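**Student:** sequence below, structure please.
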Amino acid sequence: MKTINKLLTFTFLMFCTVAFAQKKPILYGIMIDETQKPIEGVSIYYDGPQGHVQTITDKTGFYRLEIPIDVPVTVYFSHISFALSQIDGVQMGVNDSYEFNSVLLTGARELPDVFISSKKGEKRVEGITQISPTAIRLIPGANAGVENIVKLLGGASGNNELSTGYNVRGGNYDENLVYVNDIEIYRPFLIRSGQQEGLSFTNSNMIENVDFSAGGFQARFGDKLSSVLDITYRKPVDYAATIEASFLGGSLTLEGISKDKKWTGIIGARYRDNSLLVNSQETETNFKPTFADVQSYITFTPNEKWEFTFLGNISQNKYHYQPLTRQTNFGTIDAPLALQIFYDGQEKDEYKTYFGAFTSRFQVSENFALKFIGSLYHTQEQEYFDILAQYALGEVDSNLGSETFGDIQFARGVGSQLNHARNNLDGLIANAEVKGYHDIGTEKKDKVEWGFKYTREDIRDRLLEYEVIDSAGFSLNPPIIDLPVNDQPYTPYTGPLVPYQSVRALNFVTIDRFSGYAQWSRRTKWGSNEIFLNAGVRANQWQVSGDDINGSKSQIVVSPRAQFSIKPKWDMNMLFRLSGGLYYQPPFYRELRDSVGAVRPDVKAQRSIHVVAANDYTFKLWERPFNLVTEAYYKEMDDVNTYTLENVRIRYRANNDAVAYAYGLDMRLNGEFVPGTESWVTIGYMKTEENINGRGYIARPTDQRVKVAILFQDYVPNIPSLKMYLNLVYNSGLPGGSPSYADSYIYQSRLNDYRRADAGFSYVFVDGAKPETKPSAKWLQPFKELALGLEIFNLFDNQNSITNTWVRDVYTKSQYGIPNYLTSRVFSLKLTAKI
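**Tutor:** Coordinates of the predicted model:
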């Protein structure tokens, strides 16, 4: 009951902002020694306007110190067994809080000067959300990791727990930038369903920091329309090994640092098997998937001027799928219907990717640095399948006492469908980039950043796929070809037999791109108010060439962007932000390829005028920090490259024949609802529509109107080592799509709402911050961390769907959209250990 009350109170806070009394800012954290053990009795103090203020650390090394408002002070850390340390220039505003953890050494040491302004620092004024690496590792999800958390943030949505893909504010899966240590990350091309994806590129055990922006981002970020996910991998400070194992797979991460501190390395190997999840779906299968990768991040710092890094990744996804049977019941209570399918055949897909990136950073002077980046991405993909589906569509026996209860009693339509594909793709993407960073002036209030990048994309692609539909004994002709209607057996048919769908293409394409950006930022004061200004511009030029491509045009786009933030001198810690600009998305290879596989080299860049107005309110509740962020946004889009969405596969029309818009409101409240843990509630409303060839506005495939997401962490008061993690999502239904080659203006139905709850329960035997010292627990001493957990995916066993299977009723000539349901309730155990 206490947990329910907490959740209700937590949700209620999203709708009201209460003016709290002025509270002093807080500096808090944990002090540890060189062996990573907490230090009790450290005296932390300063001399301020109110005199000498002091606190001491407890047995866990934890401290909490109130700081005067807007007054710079020097904070000292003193202990009889360690050298005196200090931080100069600690200055914080009303209701601010900052976590500062540090290692005290026995030798002489002075901590570097640190300017502490707030917990979010620069990210807050830039409109960037920071995600805790701990939350990424602990929060349960069928596809746990960074993307699992991103889908809970404002503006981002995902209706497929088997996919790492997400859409942001009306965009699609191809409109999101992902960086790891300033290096752009790519996804495979041919994947068509979430269960084929396997592993995200990002290894959660290697993460130090994650930033996310849902729009209005700065010019230093690349050329996509919707969002930026900026990930930083960490540099190890000690030797360690982390092991994770569950019914879905496992991982091993090794890390270390050289004696001279110049070399660091971290390497992670992962393995995943989705059989547990896929076998919970309606379709009975023989399913043999293996997803594995090895990833490394190595740094070398020879001196204070230079730093060199290498990021490498090798992954192999093998997806072997043999469907057997399926029955989906739908319709109403009065008129229940069912689709029953018997399969023959199999699918064998393989995706191999190789990625390597070298970077070097040169500190030219105190105020000027250069960074050089070179990366190479190679993907080899194969998609082979021959699957024959024989189906019966009809009325279900709903008599509870009948021996045939639940079976099809009267068939309205019978037929078969043969799907065939032999698709191969080989892609090589090379990047070379240089970036510059300038701090201007002695106070470093102004910053200038710039960069130039060259990209070459070499794609070799073969598409060979077709679909044959046979209904009641005769082959159906495609509706887009001028052929006589085949209405056998009533009328003899003498026309040619052709597939219902057929795609045949062989593309050898090269794309050369040049891009660059320059931006200026300034933090200053306007009277007694703090303000942040940012202005920048990006430019992009590209040209498509290749076999059978002649006379393609060189295209250039220019994208100006700006941000303005102001923090008034109020008792309340309130910040207002306005950002936006002109955003272009030059077409990637998949956006150049139309629905029949042909490459159209002169496809234009999609353009969006994006404006975001936001309010960021930080306050204290129960003496703990909370943050309420509200964002209203509007996007006006033209030269839109419309598409159809089949599970996670996108097929573009590649003709820039539409205009579109998106607008909405996102609210997110996060904070320590339970001491020592971060929880949040996100509520969003969004509407996006497109107008194709002037025919009028209809819903876009990503028109997700309402979203509610709750991430909640708690622990048992009398057993603090027993923790609970809850991940709740509600999304209103997406448009259900349309049959192949059908007019999308006719099919505007929606799927059912997406409702999902994932729960995790974990018993922590050893926490790195609280080592076990009892004599009976000697066996735990080798571990820095040790936890055993139970995960329950889809806790309430909701039936969610991502797409429809379209089946033809030969008698009524109707098309039925039968939902393809996702995973049901699944249990899994998880073991985490760090030594």
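
**Student:** every contact and neighbour count from this point should use C-alpha atoms.
**Tutor:** Fine.

**Student:** what segments of the chain are helices?
**Tutor:** Applying DSSP state H to the chain gives helices spanning 2-12, 122-126, 133-138, 146-150, 275-278, 589-592.

**Student:** pick the most buried one from those.
**Tutor:** Across the helices of the chain, the average number of neighbours (mean count of other C-alpha atoms under 10 Å) peaks for helix 146-150, which reaches a mean of 23.

**Student:** which residues touch that helix?
**Tutor:** Helix 146-150 is contacted by residues 131, 135-136, 139, 141, 156, 164-166, 202, 204, 212 when judged by C-alpha atoms under 8 Å, 6 or more residues apart in numbering.

**Student:** distance of Leu248 relative to His320?
**Tutor:** Counting by C-alpha to C-alpha, to the nearest Å, the gap from Leu248 to His320 is 17 Å.

**Student:** for the nearest residue to Tyr437 once chain neighbours are set aside, the count of nearby residues, please.
**Tutor:** Distances taken as C-alpha to C-alpha, 6 or more residues apart in numbering put Glu449 closest to Tyr437, at 4.7 Å, once the chain neighbours are dropped. Applying other C-alpha atoms under 10 Å, we find 20 other residues in the vicinity of Glu449.

**Student:** now show me the structure for the sequence below, then we'll compare the two:
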Amino acid sequence: MKKFLLLILFIPFLAFAQKTTILKGTVKNKSKEPIEGVSIKFNNIGTTTDKNGNYQLRIPFKKEITLIFRHVSYRTFTKKITAKSRNGERYSPTLILKTEELEEIVITDNKKNAEGIIKIDVKKAQNIIGPNAGVENIIMTLPGVNNNNELSTQYNVRGGNFDENLVYVNGIEIYRPFLIRSGQQEGLSFINSNMVQNINFSAGGFQAKYGDKLSSVLDITYRNPKEFATAIDFSLLGASATLEGLLLNKKLSVLTGVRYRDNSLFVNSKQIETSFRPRFTDIQTYLSYTASDNLKLNFLGNFSLNNYNYKPLSRRTRFGTVSDPLELTVFYDGQEQDKYLTLFGALSADYKVNEKLSFNGTVSRYNTQEEEYFDIAASYQLGEVDANIGSENFGEVDFAQGIGSQLNHARNDLDALITNYQIKGKLKNEKQELSFGIKYQKEDIRDRIREWELIDSLGFSIRPPNHTGNNQPYEPFEGPITPFQNVRADNNVAINRVSGFIQFNEKRFWNDHEIWYNIGVRTQLWNVKANGISSKNQQTISPRAQFAIKPNWEKDMLFRVSGGWYSQPPSYRELRDASGLINIDLKAQKSIHIVAGMDYSFEMWERPFKLTTEVYYKDLSNVNAYSVDNVRIRYRADNLTTAYAHGIDIRLNGEFVPGSESWVSLGYLKTEENIDHRGNISRPTDQRLKFGILFQDYVPNLPNLKAYLNLVYNTGVPGGSPAYSDVYQFQERLRDYKRADLGVSYVFTDANKRYKTGWLSKFKELTLGLELFNMFDIQNSITNTWVRDVYSKTQFGIPNYMTGRVLNFKVGMKF
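**Tutor:** Predicted coordinates for the structure are as follows:
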């Protein structure tokens, strides 16, 4: 009888449990610090956050409720929410101090996760430590993303190269200069991290709405200002200023950023003594005008000027083994003067027909004017170092194995104009979305190449590798001096492209399981006209699909699979081979790409964590093989190569320290190519293992003292061979890349710590910091300098080391 009564009492509880689910999350402030004692209520049911800002509350299932978040120091915030998963929901808002304006609320975005898109916190991109701090630097900490050159913002993704990555800012594709061959010439990235609102990144298997590339998509959104503000940052590397505000009765938002950078601090840490001051300037603005409730006009403009004046003086490099050390001594004469001027402007309009249908139209133009002029003579001595510890000359050069000289000359000019016209549309309801678009692009490139190299060894001019008829020193050679390398070309190229896409997205429930899927197709038709000769029209069709499911399990997990037939029609860089000639009939590179992934969200130490795992496979055909020298890519301009890439990427992110998100990433990659049926060899981007850590911390008793640590370890890639060498005979790898950067900053005042009196009351934010780059002073190399030993007829590859340990001081302020 007692059991029967207990059962009767327990039935209502079971019924209630079936109609409810658990809502949990973490409440933080703008500095990502947890807030204790926040009251969360709906109707008469409520709870409060613990010391770590965590809360847990049972709410009705599939019924809309209004949550109210209250705290004595923060603005009261309300949010309507409907629970659609029986295994629980997560909702983590950011509360705003009562002295601040209301800003955006951060919640878990399951749609982005289902699409395989990583959403990156903007604050991390602004605070990350690194020589090129910003959006690209934080992308390089992710698994599957590699770069062995800290002075470059370019990156490889899952076996691809620099030219296989899409970059968008507010839906507009961004380009980079053509002639840059060294990371220290790059200067500033187009993306100004101080202007960014959202950062989305996909490492593969991306949707049809994105463009025709093989590797990745970086999708950036600039913010619309909510108030007048000025932010200024300066350090030993340069300075930046960002101005934002509202005009014309708050209908016009203005966001402008000015940046200046000087890389002398890094260059002076190298082994080459130089007279060198590379200077880079960038001005960027984003305007948005709300003409009506249905029409919004936007303008994005950019001016960038890179001045690279380089005058090497001398170099001394030790290499070899402990028992057989060698030293290269070089004395230089001459200089290099490069200039890269880029102009970009884009005008777009967003028109909302009704709640379901909207359109976007964009007109953009990109112009780059590039000059690359240098005459540099180098006289070298390759010597044996005395390794006898008991010798009076220990550590000194006591015998010269090789003596020679080298003269490099270039007068390269390029002028490129790229014009785009694009219309996109979106038709959507609560669960379905149809996207479509069409784009016309015209490219006009004028390229003049004059580049040659002379090599002399003990008075004998060294002929090119394929030169015949030279029997020196036994017979005198009476022919003219032939450059060891010689490239002369004049290219006038016009490319017309028409591309379009259509894509269907849907979210639905299968029983209690959430499902997302999208299917779409892209196509592109293009024609190349070079030096008066026109190619036939070529076309690609690229179908793509994604599917994801979030099971209604006790554990919070999401599974996804994506892929398709991806195509990359050739750009101007791909059309031009190492001799400067254009192949107008070059076909698009193609890749069958399959990605399978899983997200597992869980709690550890009563804090949120997320484990993301992806496996991928690429089968590439019509490949345009290439070589990499620093950041310069030289293509074969043929389609005689096949290739493949496969690997696995793992990333664990969460609050290893309460209130501060960090992550650990691990990636394994294998990619090989078969050039003209000669057999499989490693591709230039075959970086087998990548391990990275991005860690944030603060002093518990002094939370305004913060630390940022960025650790990267990459195994070596094939490279460092002479440009003329046969890659099948030279498969040596560069040494492993290891680097650690540390940043420490103290926050004097910010949104969570404001002063009403005193000199600090004049600031909205004030931060001072120290940055230690390459803190263990590890010598990483990216290329080799090749010199000859006249006696043994052998060549030595002397590593060109990158930046050493560097200390930087920085100040950030906001008014």
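
**Student:** what TM-score do we get after superposing?
**Tutor:** The TM-score (TM-score structural alignment, normalised by the length of structure 2) is 0.93; 790 aligned residues with a C-alpha RMSD of 2.6 Å.

**Student:** picking up where we left off before, Gly415 of structure 1: which of the contacts of helix 146-150 of structure 1 is nearest?
**Tutor:** Nearest to Gly415 of structure 1, judged by C-alpha to C-alpha, of these is Gly165 at 33.8 Å.

**Student:** what ranges do the strands span in the stretch 601-750 of structure 2?
**Tutor:** With DSSP state E, counting those that start in this stretch as the criterion, the stretch 601-750 of structure 2 has strands at 607-623, 626-629, 632-635, 641-657, 660-675, 680-682, 689-699, 702-714, 737-749.

**Student:** whereabouts in structure 1 does the fourth one align?
**Tutor:** Under TM-score structural alignment, the counterpart of strand 641-657 of structure 2 in structure 1 spans residues 658-674.

**Student:** now the residue nearest to the spatial centre of structure 1: how far from Asp230 of structure 1?
**Tutor:** Using C-alpha atoms, centre = their mean, the residue of structure 1 that lies closest to the mean C-alpha position is Glu147, 3.0 Å off. Separation of Glu147 of structure 1 from Asp230 of structure 1 (C-alpha to C-alpha): 12 Å.

**Student:** if we go by neighbour counts, what in the top strand by length along structure 1 is buried?
**Tutor:** When structure 1 is parsed with DSSP state E, its longest strand is strand 408-440. For strand 408-440 of structure 1, burial by neighbour count (16 or more other C-alpha atoms under 10 Å) applies to 408-409, 411-439.

**Student:** likewise stretch 730-738 of structure 2?
**Tutor:** Neighbour-count burial for stretch 730-738 of structure 2 flags 731, 733-738 (criterion: 16+ other C-alpha under 10 Å).

**Student:** quick check: end-to-end length of that stretch?
**Tutor:** Stretch 730-738 of structure 2 has an end-to-end distance of 24 Å (C-alpha to C-alpha).

**Student:** for that stretch, the distance to its chain's centre please.
**Tutor:** Centroid separation for stretch 730-738 of structure 2 versus its chain: 22 Å, with C-alpha atoms, centre = their mean, to the nearest Å.

**Student:** what do you get for stretch 180-194 of structure 1?
**Tutor:** Relative to the centre of its chain, stretch 180-194 of structure 1 is centred 11 Å away, using C-alpha atoms, centre = their mean.

**Student:** which part of structure 2 matches it?
**Tutor:** With TM-score structural alignment applied, stretch 180-194 of structure 1 matches the range 169-183 in structure 2.

**Student:** quick one: contacts for the nearest residue to Pro68 of structure 1 once chain neighbours are set aside?
**Tutor:** The spatially closest residue to Pro68 of structure 1, leaving aside those adjacent along the chain, is Lys24, at 6.3 Å (C-alpha to C-alpha, 6+ apart). By C-alpha under 8 Å, 6+ apart, Lys24 of structure 1 lies in contact with 66-69, 93-96.

**Student:** give me the distance between Lys24 of structure 1 and Lys447 of structure 1.
**Tutor:** Lys24 of structure 1 is 30 Å from Lys447 of structure 1, by C-alpha to C-alpha.

**Student:** list the contacts of the counterpart of Ile681 of structure 2 in structure 1.
**Tutor:** In structure 1, the residue paired with Ile681 of structure 2 is Ile698, using TM-score structural alignment. Residues near Ile698 of structure 1 by C-alpha under 8 Å, 6+ apart: 689-691, 745, 748.

**Student:** of all those, which comes closest to Ala787 of structure 1?
**Tutor:** Ranked by distance to Ala787 of structure 1 (C-alpha to C-alpha), the contacts of Ile698 of structure 1 are led by Glu689 at 46.9 Å.
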